[in-house]
Every structure is written in C-alpha cells, then in structure tokens.
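# can you look at this prediction? I've put the sequence above it.
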Amino acid sequence: MLPAAIPRVVESVGEGVTELKAGDHVVPIFNGECGSCDYCKSDKTNLCEKYRVNPLKSVMVNDGKCRFRSKEDGKPIFHFLNTSTFSEYTVLDSACVVKIDPMAPLHQMALLSCCIATGVGAVCNTARVQPGSTVAVFGLGAVGLAVVEGARARGASKIIGVDVNPDKLTKGQTMGVTHFVNPKELEKPVHEVIREMTGGGVEYSFECAGNLDVVREAFLSTHDGWGLTVVLGVHATPAMLPLHPMELFDGRRIVGSVFGDFKGKSQLPRLAQDCMRGVAKLDEFITHQLPFEKINEAFQLLVRGKSLRCLLHLSSPHLNSTKP
C-alpha cells in the first residue's frame, strides 16, 4: 500500500519504441504487457512472460542493467517493481507504460497504477460480480474500497465492509458499504456473523488485508455451493493457506487476482475512460497531499491507518489540472 506516486509525462523514448512519444500522458504499471508472448496473447491471463510483477527483479529486462547511479559514488541504484516512480525522472520498459487520455486529470490517474485497477478489476474481471449479489470486503484500505466501488458499480445489493479500524465506517459508507463489521466488537467469528446477515453467506468475498486469518474468515463467510473468495492482499510470510482440501468440496472456491486481471497496456485506457465518467470516485481515495520530500510522513500516515492514498507532488499542491 504505497503513497500515490507522481503520474508521468513522457520526456523521451528509446530506440524501437513506436507506440509512445515525448509529451504523452502515461501511467506506469508494475505488471507489464509486452503484447507478443504466449501469455499476452492468451485471454486466460493478464501476466506477461517477461514483464510480470516481480519484486525481486531490480534491473531493466532487456539488458539486465540499471539506469540510475548515485551522485556521490557512482554506485548503481536498483529499480523496483518495473516502475521506480518515487523520483522526479524515471526510466521504464515500454511494456510497463500505459498511454492515457491527455484530458484525464493526472493526479487521479496515478491511482490506476495499483489500487483502483486491482480492486475494481477483481470485481469486474476476476469475480464478475452480478447485479443483486452479496459481497463482503475484508480490509477497507485503498484496494478494499476500490473493491467496494466496483461492487457498487456492478449493482451489488449488499456490500459488507470488514475492518478493525472504526474510522473506516464513515469512509466505507461514503464509497458504497451498506453494512460494517468490526471484528474487535464481536463475540463470535466474523464468518458466523456474515452468514447470519446474509442467510448462509455472501456470494463473493474479497481479502484485502494480507493476513492468513483473514483469508480463512473471508473464505468461510461465503455461501457453500457457490461462494467465491478473491485474494488481493500481499502476504509477505512463507506461511501456507489455512484451508483443508476437503473444505473445497463444499463448493466454495478461492482464487488470487493480480492487478485486477487487467492487461495493462491494452485494457487500462478503457478503465481510465470509465473512471472519467464516474465509475469510481477517484478523488475520495486521495486523502492527503504532501511535497515529495515528505515521503516518509506519507508512509507513516499509511502505517497508522490515517490515509488511503497520499499524493506526492514536486511543487504546487494544486493538482486539479492535467499538469504533472
């Protein structure tokens, strides 16, 4: 859950890049799309053979080298998540750059690089939530609230937000949450409460917390026979799923979703257009703005649960135009 890095305008392009030019408004993406590998040609995945998200990759793909050097000693500064956007200038593989409508407000488009695409896409592409469905969202951070936005746009009849932070209640209701559950205020497991609220469980649950205990509660909160759980949280430990294989025989399913199953370069421009038409309330996600040099304060706001996205800017805090 990173602060919203500064969106981009292309300064120059390298040899062989034909789909972008200087001056284009773009969004960097961590899950790239080369467009030519077997993965990119398949309609069954949004992963790319060469440019899929890889937190351990720290160099450019084509030549295995860095493009950044320290001013002090000339040592390489390694790349991160295909983007390296916490800087005034960056260098990216063209497979990880999405051209967007120049009329789209850049401060809003920064959100498409992660939380909005991940949450809305999980609803529309991965789960394919149907009108009138019941939904539970575990973890009401930026990704979780993007799930809420997607579920609202798809016409879900009941959207249950689950979070241990009571401050998420008001924000969640603003975004479309119809019912709120705080596990700290319950005397029994969350899944039992949700089953009682929905007559057996929700049709779709989304885990957005990166917590294995939450994964299990999300799974058990769905209706047996047809419930689907989508895992979106980042799990940094080597611990395994807290499920017994026989529990899958009750008809509940569980899947993971990367970048909301969007193919970044070919499908994200459409999402940008949809957001400009109001499919998601993008400004609601930007709760703070800080100058770039206060990036550590932005991280602390996230750690303390005080912000959804803190937009970092280089100079003027007035970001209601299309200028970077």
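Now that the structure is in, tell me what you want to look at.
# drop to CA atoms for contacts and neighbour counts, all remaining ones
OK.
# quick one: the helices in the protein?
38-41, 106-109, 115-121, 142-153, 168-175, 190-198, 212-220, 264-276, 295-303 (DSSP state H).
# dump those helices to TSV, plus distance to Leu314.
Compiled in TSV, these are given as follows (distance: least, Cα to Cα, whole Å):
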stretch	distance to Leu314
helix 38-41	35
helix 106-109	12
helix 115-121	22
helix 142-153	23
helix 168-175	28
helix 190-198	43
helix 212-220	37
helix 264-276	23
helix 295-303	11
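# out of those, which gets nearest to His288?
Ranking the helices of the chain by their distance to His288 (criterion: Cα to Cα) puts helix 295-303 first, at 8.2 Å.
# show me what the closest one is packed against.
Other helices and strands packing on helix 295-303, by 3 or more Cα pairs under 8 Å, 6 or more residues apart in numbering; DSSP states H and E, are strand 309-313.
# for the strand it packs on, packing partners?
Secondary-structure packing of strand 309-313 (3+ Cα pairs under 8 Å, 6+ apart): strand 286-291, helix 295-303.
# could you dump the helices of the chain to CSV with distance to Lys50 and mean neighbour count?
What follows is these, written out as CSV (distance: least, Cα to Cα, whole Å; neighbours: other Cα atoms under 10 Å):
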stretch, distance to Lys50, mean neighbour count
helix 38-41, 9, 16
helix 106-109, 25, 24
helix 115-121, 20, 28
helix 142-153, 25, 28
helix 168-175, 36, 18
helix 190-198, 39, 17
helix 212-220, 29, 22
helix 264-276, 14, 18
helix 295-303, 30, 16
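# second one coming, line it up with the first:
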Amino acid sequence: MAPSTPQVITCKAAVAWGAGEPLVMEEVEVSPPQPMEIRIKVVSTSLCRSDLSAWEFHAIFPRIFGHEASGIVESVGLGVTEFKEGDHVLTVFIGECMTCRQCTSGKSNICQVLGLERRGLMHSDQKTRFSVKGKPVYHYCAVSSFSEYTVIHSGCAVKISPHAPLEKICLLSCGVAAGLGAAWNVADVSKGSTVVIFGLGTVGLSVAQAAKLRGASRIIGVDNNPQKCENAKAFGVTEVVDPNSCEEPIAQVIKRITDGGADFSFECVGDTDMITTALQSCCDGWGLTVTLGVPKAKPEMSAHYGLLLTGRTLKGSLFGGWKPKSDLPSLVEKYVNKEIQIDDYITHNLPFDDINKAFNLMKEGKCLRCVIHMPR
C-alpha cells in the first residue's frame, strides 16, 4: 500500500509576536513537507542565547524561535530518501548539501545551499510552513523548534542513533558542539597549552571541556557573573577572573599571569569589543584568538594592526567547524560512550508551557541550558 499523503497538522507553538514580548501559546497550522523537506515531532529543545538575542532585537515577527532540538520524523516530502518516518534526528541551523563547493572542499562547513537563513523562510521556495488563523508565521534559523511539529529541509537534519537520549543530545544541535569544535577543529588546542575563555556560558564551558580533554595545562575563565565563575571548575576551568574585581584592564591581567599572554583565547560573549580584548590577551608569535559569540549590536570590530603584525591570528568559528551530517553522528556516539559530557550543562528541565520562564532565567544569567520538553 502506498504511503498516505501528509496533511496539515494543527498543534501548539510558542509564537513571538514582537521584540521582547512574552511568547504566546498558539494553535498553529503546520504545512506538509515540500520536496526535500521533512516534518518532525519535536521531543526536546533547549534555549540558546542567540534565540534570546533575536527575540530581543530582531525585527522579523511573528516568529517561532528555537533551533537546538531533537525529534522524530513524522513525514517526508518528495525526493527524500535519507529519512523515513520514525527516524530520530537532530536539527541543525546550517545544513550540508554535500555537493556544493564549500561542502566538497574539505575546508569548510559553510554550505552554499543551506547556509545561515536570516529571512525566516524556507530555503527551497522562500515561503513559510507556519500560520496562525491564516497569518504567516516566520521561521528561525531554518528550524523553529518551539513548536510541537516543525518542517525543515532534509539537509538541516542529522539522523542519529535511536539509543541516544533525545532529552540530552539536543544540546549538540548548537551550543555544546560549537564549543567543542572551536577548541578541537578551529583552534586545535595542544597539550600543555594555556587557554583563556571570555564568557562562561554553555559555549565557553564547552570550550573548557574540550581544552581539558586535549590536555591544556591552564584554562582561565573570564566572566563577571559570580555564579558562573563558581561552577566553571567542574567543566575544566582551572582558575577564574572577574573583570569587575580587577584594577587593571583584563588583557593586562591575563598577560601578567601567563607570562606574556595565552596560547589560545576564545571570545564566547558576543561582544565585538571583547574580540579585541581576547586578541590582546594572546601571546606574540603564535597566539590564536577564536571568536564564537554572536553580537547583539555593534557588529563591526576594530583592533590595532600591530596585534596581527606580531604574529597573532584571529579566526571565526561557526558551529565549531563541524559538518553536520558528516560529523555529528560521531559526536553523539562520543556522548553515548561517555567520552564527552552534556548532562551537566542542563541546569533546568521545563515543560513546554513554561517556555517564558526559560527566557527569563537566561536573561537573568541564572541558567546554562534550559531543556524544554514537549508533550508526549
């Protein structure tokens, strides 16, 4: 018997109607997947700081946020052969078409076909798959996981082992994977090196975990949130510095306590001024700064040319350099085999109806990751 044609699904979603306004639980209509798309039932989704920043400052509304998610394939569109109903998947905010120049280069994970989607529409036809009472609702980061069901391009999903706990590994959709990859793939942190991390949220602490696993001798965390500083050592940070308690610029502090600067520095805040500080905190000759944060404002950065002339390097990192389909399954297996840690980043587990509480906790700096569990 031929499979039935997918129909419109009506379900619950947390819709943002305006910047900074509380999300509203709405009955939304979710269209069937179009060619090369899949519709998934979201099982667990976590709140990332980029969701918060976009909610506070971006102008595309109404919108369904959320991009760190795990789920189960409910239906597939025409042409999809990689997935079938019932498959367990992670969603990803950048896809992998596996055929474009970037995907085949072996040098990049910035797919030319399924790269960052900023307009809130589907890659394939520049339309939305959500509506409320006939009014279109925009997507976010090609995922929109704050909905019981969502439609994504099949290139923005990764099939994973059914043995991996969906309520944990959703963190590998963005934050934890981004931090691990920044240290391993982008910086290639070496044994015995000194590392400084600006920002001790989930991403920064994932950098710390990765640096520890590589054998870094000193991992210095910089943050002005005392609660985050207190918890950082559990993730591999060997010492913490609070800029508010320093009488000299933080870059000078780092250079003084590291005998001229760190081997590696990571900017995980999303502040372009902090990128300059991170560069200044690196040593001459081989110091490497990696920037991971997404700035809320002031996207332009400036730095004295002498910082680079003396041998420092500045690199950007998107999703830790991981190619989603090629690399994420093995990262999931590392978690299943207890080679990497995810559980300790989850500070709160909340039902879907409490999603606004998750936003408030992140705004107040009282959480790392809030995992939001959808109704079964």
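Right, received. Where do you want to start? For clarity, every value in this text was computed on a predicted model and none was experimentally measured.
# next, the TM-score between them, please.
Once superposed, chain against chain, the TM-score is 0.93 (TM-score structural alignment, normalised by the length of structure 1); 313 aligned residues with a Cα RMSD of 1.4 Å.
# about what we covered before: could the helices and strands packed on strand 309-313 of structure 1 go into CSV alongside distance to Trp226 of structure 1?
Output for those, formatted as CSV (distance: least, Cα to Cα, whole Å):
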stretch, distance to Trp226 of structure 1
strand 286-291, 35
helix 295-303, 35
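# out of the helices of structure 1, nearest to Ser70 of structure 1?
Using Cα to Cα, the nearest of these to Ser70 of structure 1 is helix 295-303, at 19.2 Å.
# equivalent range in structure 2 for that closest one?
Counting by TM-score structural alignment, helix 295-303 of structure 1 pairs with residues 355-363 of structure 2.
# quick one: the matching stretch to chain centroid distance?
17 Å (Cα atoms, centre = their mean, to the nearest Å).
# do you know which of the helices of structure 1 lies nearest Asp24 of structure 1?
Between Asp24 of structure 1 and these, the shortest separation by Cα to Cα is 11.6 Å, and it involves helix 106-109.
# ok, average deviation of the closest one from structure 2?
Relative to structure 2, and after both are superposed, helix 106-109 of structure 1 has an average distance of 1.1 Å to its aligned residues, where the measure is mean Cα distance after the TM-score superposition for structure 1.
# in structure 2, what range does that helix match?
Under TM-score structural alignment, the alignment places helix 106-109 of structure 1 onto residues 166-169 of structure 2.
# distance between the matching stretch and the chain's centre?
Averaging C-alpha positions (Cα atoms, centre = their mean) puts stretch 166-169 of structure 2 14 Å from its chain's average.
# now do stretch 87-105 of structure 2
Computed by Cα atoms, centre = their mean, the chain-centroid distance of stretch 87-105 of structure 2 equals 15 Å.
# what of stretch 157-177 of structure 2?
On the basis of Cα atoms, centre = their mean, stretch 157-177 of structure 2 is displaced by 12 Å from the centre of the chain it belongs to.
# contact partners of that stretch?
The contact list for stretch 157-177 of structure 2 (Cα atoms under 8 Å, 6 or more residues apart in numbering) reads 43-46, 48, 67-71, 83, 87-93, 95, 178, 202-203, 206, 319-320, 322, 324-325, 328-329, 332-333, 336, 342-343, 371, 373.
# which of the residues you listed are buried, as a ChimeraX select command?
A single ChimeraX command is used to select the members of these judged buried by 16 or more other Cα atoms under 10 Å:
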select :43,44,45,46,48,67,68,69,70,71,83,87,88,89,90,91,92,93,95,178,202,203,206,319,320,322,324,325,328,329,332,333,336,342,371,373
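# and Ala272 of structure 1, what's its match in structure 2?
In structure 2, Ala272 of structure 1 lands on Val332 (TM-score structural alignment).
# check contacts around its match.
Contacts for Val332 of structure 2 were tallied using Cα under 8 Å, 6+ apart; they are Ile160, Ser161, Ala164, Ile169, Leu172.
# let's see 7 Å
By Cα atoms under 7 Å, 6 or more residues apart in numbering, no residues touch Val332 of structure 2.
# from Gly260 of structure 2, how far out is it?
From Val332 of structure 2 over to Gly260 of structure 2 the distance is 38 Å, taken as Cα to Cα, to the nearest Å.
# what's the answer for Arg49 of structure 2, then?
If you measure Arg49 of structure 2 against Gly260 of structure 2 using Cα to Cα, the figure is 32 Å.
# same deal with Lys133 of structure 2?
Lys133 of structure 2 sits 61 Å away from Gly260 of structure 2, taking Cα to Cα as the criterion.
# more neighbours, the two?
Here Lys133 of structure 2 and Gly260 are set side by side on neighbour count (other Cα atoms under 10 Å), and the busier one is Gly260, at 15 against 9.
# residue in structure 1 matching that one?
For Gly260 of structure 2, the equivalent position in structure 1 is taken to be Gly200, counting by TM-score structural alignment.
# repeat for Tyr140 of structure 2
With TM-score structural alignment as the matching criterion, the partner of Tyr140 of structure 2 in structure 1 is Phe80.
# for the corresponding residue of structure 2 for Gly176 of structure 1, what are its contacts?
With TM-score structural alignment as the matching criterion, the partner of Gly176 of structure 1 in structure 2 is Gly236. The contact partners of Gly236 of structure 2, taken as Cα under 7 Å, 6+ apart, are Ala208, Gln209, Lys212.
# structure 1: which residue goes with the second one?
I take that to be Gln209 of structure 2. Taking TM-score structural alignment as the alignment basis, one finds that Gln209 of structure 2 is matched in structure 1 by Glu149.
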